[in-house]
Every structure is written in C-alpha cells, then in structure tokens.
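K.L.:
this one's sequence-less:
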C-alpha cells in the first residue's frame, strides 16, 4: 500500500518526518494559504522531501476534493513518503493541536457564555468576523472569477441561497455539474488553455482505491453505528454525527463556503446554538492552528452540551466535539488514500477540472451569502420574515441596530483593509474594544 517516491527524492526517516509534521501542526495559523505556504517551505524548499511538480499536482488534486485542502495536502505528503502510516501521522498532526485548543475554548465558552464580561468580549469578536469574512470573499473572488461565465455562476449561487433559500448541497452539486459540462465542451468559459485538455493516462489502481474506500467507510461509520445502537436515533449525538457526515461530503471551497448552511441548520433547524454564537465559534476557530473547518467542533460541542442526557454537560459536549471532528476528517483521509494513486489522470481530466472551476466560482456566491448573513445577525437584534412568492427574506428591524457592534466592525475593517494588520491582531483589538463597550 506504500506509495513509491520519485527517483530523486529519498523519503526521510519516519521519526524525523513525524517531528516536522508535528511542527507544522503547531504553527499552522493563517488559513489555507498560509498553511500551504508553510508546508511548501518545510517539505519542498528546506528539506526537499517532495519536489515542486509533485507538490503542485497534489495541491490541484486536493482542490478537487471536499474538505480542507491544506489538511488533505499534508495527508498526501505523508502518504507519498511513508504510505498510509505517513498519511495518518501528517494529516492527524495537522488537525490535533488545533482540535485540542478548540475543545478547550469550547469548554470555556460553554461555562462562561452567560457572564457579562464574556459576552462583551465576544461582541467585539463577532464584529471583527465581518471584516475577516469580507477579506476572504475578496481574496477568493479575485482568484476564482476570470470570465463572465464564472461571474454568472457566482451571482446565481448567491441569489439561489439568499433570495430563494435553495439547499446548499443542491447549489454545490449544480455547480459541479455545470462546471464539468463547461470544462468538457466549452473550456474557454472557464479560462482553460488548450494544453489543459490532454487525454488522461496512466495506470488504474482499482484495488488500492477499493481497499481505501471500504476501510475508511467502516472507520467513518463506526462511531455512528455505536451511537445508534446505544442511544437511538433521537439522541443529539446521532443527529450531530449524521449532519456533519453529510456536511463532509459537500465541503467544497473550504470552511467559509459551508458556514452559512451549517449555521442555518444548527441555529434554525436543530436549535443547537444561536446565530451570534455561530459567529463566536468562527472567531474562536480563527485563533487556533489547523484548518478553519474546526469551527464544526464548536457547534458539535455546544449542541451536545445543551442536551446532555444521559451524560453530564461537559462529557456530552466533549463527545459531541470528538464525534464531529471524527466524521469531518475521516472522509478527508478516505479521499486521499483512495484517489491519490489516480492523481495524474484526475489532473488531466477536463470534466474534473471544470467541476472544480465551477464549484470554486459558486463558492464566491456562497461566501457572499455568508457575509451578508453574518452582518445582519451581528448588527441587528430583531427581524421579520417577508415573503414575495418564491422569495423569502429576513428584513432587519432598524431600531434594533447595535451601534457598538457597528463601530467595532468599522474599526476591524480599518485594521484589515487600511492598516493591513493580521487576523489575530484584529481579533485581539476587537475583543478589547468589545470589553470596553460592554463595561
């Protein structure tokens, strides 16, 4: 099952590789761009364990898959150098430090959320999140939208979600299908070059793929089966496990792309937490190493913490957080171990590349919807529902506008877009401003 490295790259000793993977996991702040740059510096530039071409090809493969691309890239590097064992170590250590920090912060949040000083701090964090999401929207749009067709896909996705409340998985699947058709028949619509249309070639490692799919499907499902047998289908842990398992399949485009859908279901559908708490969770996730999708762990913790029977609140919350992390990242390992042997064929397939380009354009509209959703729920306290045929809108009550949140949001936008300060600095200043405003 072990991958064969290229002739001019010698796999490092496993212990040395593990130490480097742990180092990356501990300092992987800054979102996927910063995390991928860190891996490139450590694995390609400084140590030469993976060559430049392999690294870029693997990154393209990870962009095709649902889930956090940086974590999957770390898993691929481990698989390339030391097979399944290396993939487990590299992918696991990329997630574990951030997951532990996020769990500790979630426990603290669960106990302190009713305290005035704590609420004041998170007023500032929520306001800063508006600027952070806006920055992500601008960055992704500049990278993803190059043609009128891609811009139209982004606008269509935004309108479908914001005006017509279309289900997020349906929007993503539609973008995948449209992008695949355009990639195969109208590559110019996606700014593909003629050289991108090479015929896929190479061996077809069906056996390795089948083994990975069977093994990791069982690993993915094991805790869900246990919960179903022990606690039944009505328990919150079963609901959490099923929901985040579904979410893992449609998490294209990173955490920002699914936050609005996750928030809608977690807040309105299941009632696990409030809209403002969803923004709090994103603020916490921005302060931890590892992938931003760890915000799902916060949601799983709070959902189980507030419906703990037959456990204590903390035990239930920890179980919810661990279960959420399990069903979020087990599929990531499965995708890499099953599809990495097909990397060259996927890299050259026009339909697959088109599907990626289509969903990437769609993600811009999805994040625009998320930005507007967060802005409304952070800045306003009350809403009324307005129906205009198939259009469903939440109209804010202007009398409920939160002036303090608005001013802190302006300060956060200034820090990020004018002063060019980092996310951690912006969150810290916004939290301090929130505390001052609350006191």
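P.N.:
Looks like it arrived, so ask away. Being a predicted model, the structure only gives us computed values, none of them experimental.
K.L.:
please make it C-alpha for all contacts and neighbour counts, starting now.
P.N.:
Will do.
K.L.:
what's the helix or strand for the residue nearest to residue 236 when sequence neighbours are not counted?
P.N.:
Excluding the flanking residues, the one nearest residue 236 by C-alpha to C-alpha, 6 or more residues apart in numbering is residue 304, at 6.2 Å. Per DSSP states H and E, residue 304 falls inside helix 295-305.
K.L.:
contact partners of that helix?
P.N.:
Residues outside helix 295-305 that contact it (C-alpha atoms under 8 Å, 6 or more residues apart in numbering): 99, 102-103, 106-107, 110, 236-237, 240, 244, 266, 271-273, 278, 281-282, 284-285, 313-325.
K.L.:
which residues touch the most centrally placed residue in the chain?
P.N.:
The chain has residue 255 as the residue nearest its centroid, 2.3 Å off, counting by C-alpha atoms, centre = their mean. Listed by C-alpha under 8 Å, 6+ apart, the contact set of residue 255 reads 68, 292, 293.
K.L.:
by neighbour count, which of those wins?
P.N.:
Comparing those by number of neighbours (other C-alpha atoms under 10 Å), residue 68 comes first, having 26 neighbours.
K.L.:
presented hereafter is structure B, for comparison with structure A:
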C-alpha cells in the first residue's frame, strides 16, 4: 500500500534554500520542456510540497499562453510566488545560467577544434539523431494539439507556406492568430475542452495549497504592473542604446540584440517553433553561421541542461567569433560577449511577462478570445516544426543533393533514433550519446 500523505504543510521555504534548489534544477534539467516540467512536478509538488498540484498546473497554464520557454517561465513563476520578484529572477536565471556557461565552452571547442577528426565524428552521429528528435517533436505536439480537422488544415498550410514560399515566421504566426480569433468567434464550442486537465493527485498539504490566498505581491495593481514594465523597458533599452552608440545601429552586436528581441516575442510553442525564424535571420539574412553549423548548435543544445532555446547562445558565439566583431586578437571574447547579449535579449521578455503580467494573465486566463488564437498558433507551429525536420533531413541525409545520393549511414542512425524515441520511449540523452558513439566509430573505421 502507498504511504499515507502527510497531514501538515511543510515549513516555510527560505530564500537561500530555494536558490539552492533552483541551481540544482538548472544543472539537471535535461529532456526538453516535457522532461523539465516533469522534474519540477516531482520535486516541487510530490517531494517538497512547495506548491499543490492544482496551483502548479494553473501556473503552467499561464506559461503556455505566453511566448517563451514555458519550463523556464514556470520556474520563474513559482519562484515569484514564493519570494516575490527576486525569487522569480533567481529561479529563472539559475534555470538558464548553467546551460549558458556550458554552451559557451562547447561553442569555443566547436569553432576552435571542430576540424579534428574525432570531434567531427561525434557530430556526424549527432546530426541525424537531431533530425529524428525534431521529427518526434512535430509528431508529439501534433498528436496532442491537432484534435480537429481545421487545426490539421492550419498546420498543413503553415508547412506549405514556409517550405514552398519561404513565408516569414512572424507572418505565419499573425495569420494563424487571426484564423483562430475568427474561429473562436464563430465556433466557440471548438475550444471548450482545450487546456490542461484537472488535478486529481494529492500528496498532502502544500506550502502554496489549492485554497491558499495569493500573496500580496501576486495581486494585480496598475502601479505594480507599471513599475515592473518600466524596469523591463529600461533593462532592454539601456543596453540597446549603448550598443547602438558604440557599434552603430548596423553593427553586429546591435543587430543581434534587436533580432533576438524579436525572436523572443515570437516563441509561441517553445524552442522548436522559433528555430525556423532564427534560421531565417541568423543563417539566411545575416550570415552569422551556416546551415550546417546551425544544426550542430541544435545538437549541442540537445545535450546540455536548460531550455533548448539556449541554442541562441551558440548562434551568438559562432556569429561573434566568425565575424571577428572585436578584432582578430579577441575572438573568444567576441563570441562570449555575443552569446551573453543574445541570451539577455532572448530571456528578458520572459521575466517581464511573469513579473509584470502574472496577476493580469491570471485574471484573463481561460477566456476564449485569448485561447482561440493561441490554439491556432500552436497548430501552425506543428507545420513549422515539420518543415524544420524536412530541412534538417535534407542537409543531413542528402548532403550533396539529389545527385550525390543518400547518406545511408546517417539515414540508419536517424531511423534507429526515431525507433528508440517513438517506439521504445528512450530518453533524449541516451539516444544522443548512442548516436554520437556510432558516428565516432564510423569515422574511425573510415580512417583506418
């Protein structure tokens, strides 16, 4: 028989006690958004009982409505509930910082030593695994969200728009939102069952329980909203103004800040959804890195803890390093500074959305006029992610184009990865490790 749940709520959590947990979470948060949310549920709801099941899912609902990485925003939200603004900042920052420092190190190794045969072999195996991972993401999100024929139509139209006509990602998002708003007005019954289910599990009284009233700092007030929004505006505009003054508006660092600010506001659906937009800008428009390097960065992002959108740190590092933004004598510094800037401008909006708009979002959650456009956007995201899988598949499985023939070894690794993920439910990290080992062995065999 399972043990009886405790009868009393846990003792109040101190700020530094929470900080130690958020740091631990940042170091172990592998597995993408689903895995990260599962870890938080296990630690915060089941084990520590800092927040009840219903309140946890309620907070997750809010974060799903926002652009940005939902797992990082959920950590920020719970930290904010527990310890006001500084608690939210600590939780959200520590969710990101371990991944940032690790990616800067790996990015430097990649650009400085990526030509070495054994490193190239590792990436040879990881790349086809990433193709399967992205395809699995499209399948997973699609089966969860495309529950009506019109949503399948939106997803297919999105796939065609970006694959055949190179439609900009923001235009796809805007069109899907308008379609969803119209559907919500004409067919509101289509949206009655959307959202996360209720909370049936009970693990004993929680520190923030089902009926615990919101703390004073979580109650909406125009003064508090204005104060937080003004702080966010200053934290964005002052660095941007400084970059423009030092490097000019068209300077590399300034354009990175501006581009990734726009990317941060369009990340409905998580990292996989914004990657095509990042590709369009970073690869096709600015030329900060190549398509192959973008795929390598995604592979590194899959192997590190933290949100997958942290791949932007790799994009920034490679761009700053390759474009020699601080001169030939300071390549690492240019890459590290670019990585820090794009991370700042990518994640700053997520903090503002939670700290400034949390109470306001809570007030408006569940209204069809908001959920209908976002439901359509999620459907469009499925098509965009499917296109991303096709794009990566083309570059990895047919590296020389149709005339060059298929790379059968890479195809076999991709197929085995897809089988392991979809049929055997293997976690991402063992799959990536196995694919990297296979690529290394293949490369060594070819050299022998």
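P.N.:
Arrived safely. In this text, all values refer to a predicted model and were calculated from it rather than measured experimentally.
K.L.:
what about the helix holding residue 304 of structure 1, how far off from structure 2?
P.N.:
With mean C-alpha distance after the TM-score superposition for structure 1, helix 295-305 of structure 1 departs from structure 2 by a mean of 0.5 Å once superposed.
K.L.:
quick one: distance of that helix to the chain centre.
P.N.:
What separates the centre of helix 295-305 of structure 1 from the centre of its chain is 15 Å, taken as C-alpha atoms, centre = their mean, to the nearest Å.
K.L.:
next: stretch 101-112 of structure 1.
P.N.:
Counting by C-alpha atoms, centre = their mean, stretch 101-112 of structure 1 comes out at 20 Å from the chain centroid.
K.L.:
that one vs structure 2, average distance?
P.N.:
Per aligned residue, stretch 101-112 of structure 1 averages 1.0 Å (mean C-alpha distance after the TM-score superposition for structure 1).
K.L.:
in that stretch, what counts as buried?
P.N.:
For stretch 101-112 of structure 1, burial by neighbour count (16 or more other C-alpha atoms under 10 Å) applies to 101, 102, 103, 105, 106, 107, 109, 110.
K.L.:
in which helix or strand does the aligned residue in structure 1 for residue 158 of structure 2 reside?
P.N.:
Counting by TM-score structural alignment, residue 158 of structure 2 corresponds to residue 157 in structure 1. Assessed by DSSP H and E, residue 157 of structure 1 sits inside helix 148-162.
K.L.:
downstream of that helix, the next helix or strand is which one?
P.N.:
Helix 148-162 of structure 1 is succeeded, C-terminally, by helix 168-185 (DSSP H and E).
K.L.:
other SSEs contacting that next one?
P.N.:
helix 148-162, helix 350-379 (3 or more C-alpha pairs under 8 Å, 6 or more residues apart in numbering; DSSP states H and E).
K.L.:
pull up the aligned stretch in structure 2 for the last one.
P.N.:
Meaning helix 350-379 of structure 1. Going by TM-score structural alignment, helix 350-379 of structure 1 sits over residues 368-397 in structure 2.
K.L.:
with structure 1 superposed, average distance for the matching stretch?
P.N.:
Mean deviation for stretch 368-397 of structure 2: 1.0 Å (mean C-alpha distance after the TM-score superposition for structure 1).
K.L.:
how about stretch 75-92 of structure 2?
P.N.:
Averaged out, stretch 75-92 of structure 2 is 0.6 Å away (mean C-alpha distance after the TM-score superposition for structure 1).
K.L.:
buried stuff in that stretch?
P.N.:
For stretch 75-92 of structure 2, by 16+ other C-alpha under 10 Å, it's 75-85, 87-92.
K.L.:
now swap in stretch 268-284 of structure 1 and tell me
P.N.:
Buried, per 16+ other C-alpha under 10 Å, within stretch 268-284 of structure 1: 272, 273, 275, 276, 277, 278, 279, 280, 281, 282, 283, 284.
K.L.:
that stretch corresponds to what range in structure 2?
P.N.:
So stretch 268-284 of structure 1 sits over residues 284-300 in structure 2, by TM-score structural alignment.
K.L.:
sorry, back to before: which residue lines up with the residue nearest to the centre of structure 1 in structure 2?
P.N.:
Per TM-score structural alignment, residue 255 of structure 1 is aligned with residue 271.
K.L.:
hang on, the earlier thing: could you dump the buried residues of stretch 101-112 of structure 1 into JSON lines with distance to residue 136 of structure 1 added?
P.N.:
Putting the buried residues of stretch 101-112 of structure 1 into JSON lines (distance: C-alpha to C-alpha, whole Å) gives the following:
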{"residue": "101", "distance to residue 136 of structure 1": "23"}
{"residue": "102", "distance to residue 136 of structure 1": "21"}
{"residue": "103", "distance to residue 136 of structure 1": "25"}
{"residue": "105", "distance to residue 136 of structure 1": "23"}
{"residue": "106", "distance to residue 136 of structure 1": "24"}
{"residue": "107", "distance to residue 136 of structure 1": "28"}
{"residue": "109", "distance to residue 136 of structure 1": "25"}
{"residue": "110", "distance to residue 136 of structure 1": "28"}
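K.L.:
and which of the residues you listed is nearest residue 194 of structure 1?
P.N.:
For those, the residue nearest residue 194 of structure 1 by C-alpha to C-alpha is residue 102; the value is 45.3 Å.
K.L.:
check the gap between that closest one and residue 300 of structure 1 for me.
P.N.:
11 Å (C-alpha to C-alpha, to the nearest Å).
K.L.:
ok, residue 359 of structure 1 next?
P.N.:
26 Å.
K.L.:
and what of residue 272 of structure 1?
P.N.:
Counting by C-alpha to C-alpha, the gap from residue 272 of structure 1 to residue 300 of structure 1 is 8 Å.
K.L.:
what's the burial count for residue 18 of structure 2?
P.N.:
Residue 18 of structure 2, neighbours per other C-alpha under 10 Å, totals 18.
K.L.:
and what about it, helix, strand or coil?
P.N.:
Three-state assignment for residue 18 of structure 2 (DSSP: H, G, I helix; E, B strand; the rest coil): helix.
K.L.:
ranking the helices and strands packed on helix 168-185 of structure 1 by burial, who's on top?
P.N.:
helix 350-379 (a mean of 25; mean count of other C-alpha atoms under 10 Å).
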